[in-house]
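In: how would this look folded up:
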Amino acid sequence: MRRSMFALAAALPASFATSATAEVVPSETGGFASTHTAVVAADPAATWAMLIEPQHWWSHSWSDNSANMSLNPVAGGCFCEVIPDPAGGAPGSAEHARVVMVMPGRTLRMVGALGPLQSEGLAGTLTVTLAEVDAGTQITWDYVIGGQSRLPLGELAPVVDSVQAEFLGGLVEALGGAV
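Out: As a prediction, the model looks like this:
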């Protein structure tokens, strides 16, 4: 990754956090979970429409250009990226995650170890849940990681948590900000 996930997480200002709540839950079985929530004024349909268009708000990519991202929101669909060859040759590609559950307007679940976690023996499950609330839509962003890693998971957890907050923050900003 051209922009190191670790360097970016360390450089995030404290004011960047847009979630109303956040929690990292360590696991005794070799993993951790990161949960963030935010409320936006947009209704669930508009929130869903933006959620499934990550090229407008996703912040980390192998090509350093979120316009190269795509998401096919059906079971088996790919959350993928085209990686252009700077020399003009055939482009590369990356599968960031595979869609395993879609309930339009309510739940998107994907499996994949994101970013540099991809090169480890880790499995990740990202579940984004939308719920209608008086102010608009509550977005709950859960990312659960487990497995074996050459990197200490206890040290990775806060970094991954910060990046997950950044992803939710990008979605929230694309929807006009948190309420």
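In: please count neighbours and contacts with C-alpha atoms only from this point.
Out: Noted.
In: can I assume A10 sits in a strand?
Out: No: inclusion of A10 in a strand is not indicated when DSSP: H, G, I helix; E, B strand; the rest coil is applied; the result is helix.
In: check which helix or strand the nearest residue to it once chain neighbours are set aside maps to.
Out: Taking Cα to Cα, 6 or more residues apart in numbering, and ignoring the residues beside it in sequence, A10 has V159 as its nearest neighbour in space, at 7.5 Å. Using DSSP states H and E, the secondary-structure element containing V159 is helix 153-174.
In: just give me how far that helix sits from the chain centre.
Out: Helix 153-174 sits 7 Å away from the centroid of its parent chain (Cα atoms, centre = their mean, to the nearest Å).
In: quick one, helices of this protein?
Out: Taking DSSP state H as the test, the helices found in the chain are 5-11, 44-51, 153-174.
In: next, the buried residues of the longest one.
Out: It refers to helix 153-174. By neighbour count, with 16 or more other Cα atoms under 10 Å as the criterion, the buried positions of helix 153-174 are 153, 157-172, 174.
In: could you also give me the structure for this next sequence, so I can compare it with the first?
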Amino acid sequence: MKYLVFLVVLSAAQLAVAELTVNPAGGYTSVQSAKLPGTPEELYDAMTGDLLPWWDHTFSEHPKSLTLEPWVGGRFIEEFDDKGNGALHATVIYAERPKLLRYDGPLGLSGRAVNFVVTYEFTEESDSTTVKVTAQMSGQIDEEWANIVDGVWHHFLIERFKPYVESGEYKE
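Out: This next block holds a predicted model:
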């Protein structure tokens, strides 16, 4: 009887076909910081809500909206149009206005076995605020991605957000 059960299990296993590939997991951390004019409250609000004025990496060439909702469970969402098409880039997992905001998700690498945990920290200085962005990337990652990811976060904070704040546009 045991032999018969073994044969049934063996032949059932031969009918099912599966492929298992081991993918090495890795990770990187990028830390960027900038001392900017404004209070932590002002800069927290400037880095959340409507991101279209300063965030320039999107799936859609002309997105309807790009929003980071600054509350736990809030979405970092790109809406392509009014029909419900879009991309959920991340979900807020920690919010403590005006000190810290943290979200996780694939961001621009949606569809790959990759995840980001991104933390924004706001530290008040005498007449300004230091904004620190820590982006931790984990998953199936190519080695050359480390410098690319670091460069992208430098681009967002230093080349896009900093001039946006210094121009005063975020106050309008």
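In: coming back round to it: is it possible to get JSON lines of the helices of structure 1 that adds distance to V74 of structure 1?
Out: Formatted as JSON lines, the entries for those read as follows, by distance: least, Cα to Cα, whole Å:
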{"stretch": "helix 5-11", "distance to V74 of structure 1": "28"}
{"stretch": "helix 44-51", "distance to V74 of structure 1": "13"}
{"stretch": "helix 153-174", "distance to V74 of structure 1": "20"}
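In: between these, which one is nearest to G115 of structure 1?
Out: helix 5-11 (7.4 Å; Cα to Cα).
In: name the helices or strands packed onto that closest one?
Out: Helices and strands touching helix 5-11 of structure 1, by 3 or more Cα pairs under 8 Å, 6 or more residues apart in numbering; DSSP states H and E, are helix 153-174.
In: identify all contacting residues around the helix it packs on.
Out: The set of residues that contact helix 153-174 of structure 1 without belonging to it, under Cα atoms under 8 Å, 6 or more residues apart in numbering, is 5-6, 9-10, 16-19, 24, 26, 30-36, 38, 40, 50-51, 56-59, 141, 143, 178.
In: how about the residue nearest to A10 of structure 1, what's its match in structure 2?
Out: For V159 of structure 1, the aligned residue in structure 2 is I148 (criterion: TM-score structural alignment).
In: could you measure from that match over to R112 of structure 2?
Out: If you measure I148 of structure 2 against R112 of structure 2 using Cα to Cα, to the nearest Å, the figure is 16 Å.
In: next, count neighbours for the closest residue to D82 of structure 2 other than its chain neighbours.
Out: Closest residue to D82 of structure 2 apart from its sequence neighbours, by Cα to Cα, 6+ apart: K64 at 7.7 Å. Counted with other Cα atoms under 10 Å, the neighbours of K64 of structure 2 add up to 14.
In: ok, the one 5 residues further on next?
Out: E69 of structure 2 is flanked by 17 other residues according to other Cα under 10 Å.
In: give the buried residues for stretch 94-113 of structure 2.
Out: By 16+ other Cα under 10 Å, the buried positions in stretch 94-113 of structure 2 come out as 94-95, 98, 100-108.
In: quick one: contacts for the residue nearest the centre of structure 2?
Out: Centroid-nearest residue in structure 2, with Cα atoms, centre = their mean: L107, separated by 4.1 Å. If you count contacts by Cα under 8 Å, 6+ apart, L107 of structure 2 has them with 88-90, 115-116.
In: number of nearby residues for S27 of structure 1?
Out: Going by other Cα under 10 Å, the residues that sit close to S27 of structure 1 add up to 14.
In: same thing with the one 5 residues further on?
Out: Residue neighbour count, defined by other Cα under 10 Å, stands at 23 for F32 of structure 1.
In: residues in contact with the equivalent of it over in structure 2?
Out: Here F32 of structure 1 is matched to Y28 in structure 2, going by TM-score structural alignment. Contacts here follow Cα under 8 Å, 6+ apart; on that basis Y28 of structure 2 touches 136-138, 146.
In: okay, Y28 of structure 2 and S138 of structure 2: tell me how far apart.
Out: Using Cα to Cα, Y28 of structure 2 is found at 7 Å from S138 of structure 2.
In: how about L4 of structure 2?
Out: The value you get for L4 of structure 2 to S138 of structure 2, if Cα to Cα is used, is 46 Å.
In: ok, now A87 of structure 2?
Out: Following Cα to Cα, the distance that separates A87 of structure 2 from S138 of structure 2 is 20 Å.
In: which of the contacts of L107 of structure 2 are conserved in structure 1?
Out: Retained contacts for these in structure 1, judged by both residues aligned by TM-score structural alignment, their matches' Cα atoms under 8 Å, are 89-90, 116.
In: right, and N72 of structure 1 touches F79 too?
Out: Yes: look at N72 of structure 1 against F79 with Cα atoms under 8 Å: they come within range, at 6.5 Å.
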